[in-house]
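Peer 1: Okay, sequence plus prediction incoming.
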Amino acid sequence: MNDTASVTAASQRPAPIVTRERAAVALLFFLNGMVMGAWAPKIPFFSQALGLTESMLGLMLFVFGVGSLVMMPIAGMQIARFGSRHVVQITTLLYIPTIVLITLVDSVWTGAIAIFLFGGLTGAMDVAMNANAVEVERQMRRSIMSSCHAFWSLGGLFGAATGGTLIATVGVMGHVLLLAGLAVVLFLVARPMILADAPHPSEEPVRARLPLTPLPWLIGLMALFCMVPEGTVLDWSALYLRNELNAPTEISGFAFAAFSLTMAACRFAGDFVRDRFGGVKTLRVCGVLATVGLLIAGRSDSVALALVGFAIAGIGISNMVPIAFSAAGNIPGLAPGVGLSVVTTMGYSGILFAPSLIGFVAEHTTLSTVYTAIPALLLVVLALSHLARYADRVNAA
């Protein structure tokens, strides 16, 4: 009896902290974040090459969001059919050339097609790599999702911090060719280590339908309002520094870089902090920090102070979305995939569509006003923060 108990306990122990499969999915998150981070300092040149006004650029970013939300469910269906390992490889190989494609466009229509593919394939890759991360968590019996998103933030930091300097040094085309080459190398390193999806015969099939309970929709609203500020920093911070605070090109990408740096550091610590203090308290502290940081950035009259504000906002926003996603997967009486599908779709619509609407607002006001007003959304998150209790493992059990 004791021997049987010992064997059972040993089989349920978590895997080592670092495994080949975890390294592979971390590289994929880093690759995706690196390309998206490099897009931030490239946006002003994309806009200039096509002669776009702020509202026209906002429309282009809207097309980016449409592409993502069109291809995300397609990727999900293919994952169900072929497994995340197969889909993440295909989407990554298709995604990498799109950063070159959006540099070659010379008209508004070709730009719209290119940015649709860019947004669509980054969204498809995002779904696939998150699905693979879930599989790795199951294999390791250890939470890794926050650290995976931390690697995405590190990639964003690297792409944003080097983008402006490389563009100024080797030009726009030289920058994207170096970026695409590095992305291919990272993929080739990760590819043989990517975990193949394991069957889960104990799981009962769940009929695909939208949940009628309001709980996942409320948590989805939290995710939406947490991701709107992240999308605003990604797509508009470079223009804000350059156009309103007169920052040089080499510095313009540093807003998203500062945001990504603090976000990555805090996401690595996110699981420990949540286990120590609970989801509700962690979410509330993060919400207050994000609000303060965005207000500092929006009311700043200097580049240095704005960068401090974006860095503080990165600390706050870092673990808000992972907490919302964890809560969605642990809603009582609801299959984990059903709640998570609602929350991720609503959340990603914030990071994809909101920045395009901000273009129309910014044309009639200023980006300073935008960054000052965005924290109002976080007040709604704070009002709903009690729902973060579902992210705690004790409540989930």
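Peer 2: Noted; the coordinates are in hand. Numbers count the residues shown, from 1 in each chain.
Peer 1: Please count neighbours and contacts with C-alpha atoms only from this point.
Peer 2: Noted.
Peer 1: Isn't residue 220 up against residue 349?
Peer 2: No. The pair residue 220 and residue 349 does not pass the contact test of Cα atoms under 8 Å, sitting 10.2 Å apart.
Peer 1: ok, these two, which is more surrounded?
Peer 2: residue 220 (27 against 21; other Cα atoms under 10 Å).
Peer 1: excluding its backbone neighbours, what's nearest that one?
Peer 2: residue 343 (4.0 Å; Cα to Cα, 6 or more residues apart in numbering).
Peer 1: Buried residues, the helix or strand where the one you found lies. List them.
Peer 2: Element membership of residue 343 [criterion: DSSP states H and E] is helix 336-364. Under the neighbour-count criterion of 16 or more other Cα atoms under 10 Å, helix 336-364 has 338-362 buried.
Peer 1: let's bring in a second model and compare:
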Amino acid sequence: MTGVARQRWAVVFIFAFNGLLFGVWAGRIPAIKETFSLDSSSLGVLLLVLAGGAIVSFPVAGMLSEKLGVQKLTTICAWGYGPALVTVSLASSLPTLAAALFLFGMLHGAMDVAMNGWGAKVERRLCRSVMPFFHAMFSLGAGIGATTGYFAVRLEISTFTHFSSISVLGAALTLAAIGKPQDERPRPTTANQGASRFEWPPLTLLLVGLVAFSVSMGEGAMADWSAVFLKASTGTSEAQAALGYAAFSAAMVATRLAGSRIVTSLGPALTTRLSGGIACAGLFLTVSSSTLGVSLIGFSLVGIGYAVVMPLVFARAANDERIQPGHAIAAVSTLAYGGMLLGPPLVGFVASFAGLHSAFLMLALLALLAVLLAPKLAVHTPSYGNTTHTSPDLEPENRARRSATRAE
């Protein structure tokens, strides 16, 4: 197995591990809610604390990615991620629970920046799109983690035993796959930029981040409002209403598994344009339907539309020639998490005075924003089979990478 192939499998494991522990936490939220007698508003505040920890970690992780290297930072995060989750199960009061969730959010966010930087580095060496597949592994890991929560509840396993056992097993497999971190040198940029200070992203990258913001707003809204929307618009039962998010998630995972081939065939800009259009069509279909079956088709189309945009955003950020990859990924991650946080309450705000259908139409307009900004994702991206999808300035570098990959 060549060096780049080993690194590819290592990144697969780290994405799955990151999703696994996050899914484990998500699957036991009801148990945490019951243990601390939390109402919906209190739980919402705690979830904001967790997301706040992630957002705080992004710029720090961006700087450390350039100073230590993405593989070393990923390894450090992998060592701390499990213990951070276990501290959540050990919390005995609301303040300690909030502190534990903030720490868990920080490790989750830092690993998110590092592993996306590492994934983009592997993608450059392979000279083909693999980021959608990596993100599919995160979704798969999250699904497995949430499923372990179901069995843990059925078997009456405590959160401490559940969190610690999955953390140890997942970390052992992941750290074995990562192996010994290699010495890495930061990729030079066209500007004289230091790796240990904050870098303000260029305008083009901010527009790429705006694509992440618009898509992540929709993702957050799907998680919190899909069941409510189905129940209100189709009059379905509470159990059947949960199928909306299930259809959305299943379609997203399936599309991400096929996403690398799609991007290789179409290129990042056209893929993003089609993705935004499909998501918009799915939202319009959902809003215009009053039957469960058609609405589920609409949610599935939204999942297909959102699936590969975020992996492309991270790949685009990591390949910007004007800013270090760690800082670039941190910038778009901040906008992505901001959208994820803002989406659910904004939908609720719009729904309160204009109705839930209008709120979902707002998400459709945001999907169209991704269509309009799709060309921004074509600049300075690695070669995805057809070199016409890349900047001409990078083609000599891409040829050198392809030759180096074949030589391994």
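Peer 2: Right, received. Where do you want to start? Since the structure is predicted, the reported quantities are computational estimates derived from the model, not experimental observations.
Peer 1: Superposed on structure 2, what's the mean shift for the next helix or strand after the helix holding residue 343 of structure 1?
Peer 2: Counting by DSSP H and E, the next helix or strand C-terminal to helix 336-364 of structure 1 is helix 367-373. Here helix 367-373 of structure 1, set against structure 2 after superposition, deviates by a mean of 6.8 Å using mean Cα distance after the TM-score superposition for structure 1.
Peer 1: elements contacting helix 367-373 of structure 1?
Peer 2: Helices and strands touching helix 367-373 of structure 1, by 3 or more Cα pairs under 8 Å, 6 or more residues apart in numbering; DSSP states H and E, are helix 279-299, helix 336-364.
Peer 1: can you redo those as JSON lines with distance to residue 120 of structure 1?
Peer 2: Below are these laid out as JSON lines (distance: least, Cα to Cα, whole Å):
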{"stretch": "helix 279-299", "distance to residue 120 of structure 1": "28"}
{"stretch": "helix 336-364", "distance to residue 120 of structure 1": "10"}
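Peer 1: Can you say which of the ones you listed is nearest to residue 381 of structure 1?
Peer 2: Closest to residue 381 of structure 1 of those, according to Cα to Cα: helix 279-299, at 7.4 Å.
Peer 1: what's the longest helix in structure 1?
Peer 2: Taking DSSP state H as the criterion, structure 1 has its longest helix at helix 145-190.
Peer 1: could you say what helices and strands it packs with?
Peer 2: Using 3+ Cα pairs under 8 Å, 6+ apart: helix 145-190 of structure 1 touches helix 20-50, helix 98-104, helix 108-140, helix 249-252, helix 254-268, helix 270-277.
Peer 1: so of those helices, which one's packed in deepest?
Peer 2: Per residue and on average, the most neighbours among these fall to helix 254-268, with a mean of 26 (mean count of other Cα atoms under 10 Å).
Peer 1: Run the chain-centre distance for it.
Peer 2: Averaging C-alpha positions (Cα atoms, centre = their mean, to the nearest Å) puts helix 254-268 of structure 1 12 Å from its chain's average.
Peer 1: Would you mind pulling the contact partners of it?
Peer 2: By Cα atoms under 8 Å, 6 or more residues apart in numbering, the surrounding residues in contact with helix 254-268 of structure 1 are 37, 40, 146-147, 149-154, 156-158, 160-161, 233-234, 237-238, 241, 306-308, 310-319.
Peer 1: Now, of the residues you listed, which are buried?
Peer 2: Neighbour counting by 16+ other Cα under 10 Å classes 37, 40, 146-147, 149-154, 156-158, 160-161, 233-234, 237-238, 241, 306-308, 310-319 among the contacts of helix 254-268 of structure 1 as buried.
Peer 1: If we ignore the residues flanking it in sequence, what's nearest the counterpart of residue 53 of structure 1 in structure 2?
Peer 2: In structure 2, residue 53 of structure 1 lines up with residue 39, judged by TM-score structural alignment. If the residues on either side of it in the chain are set aside, residue 39 of structure 2 comes closest to residue 33, at 7.6 Å by Cα to Cα, 6+ apart.
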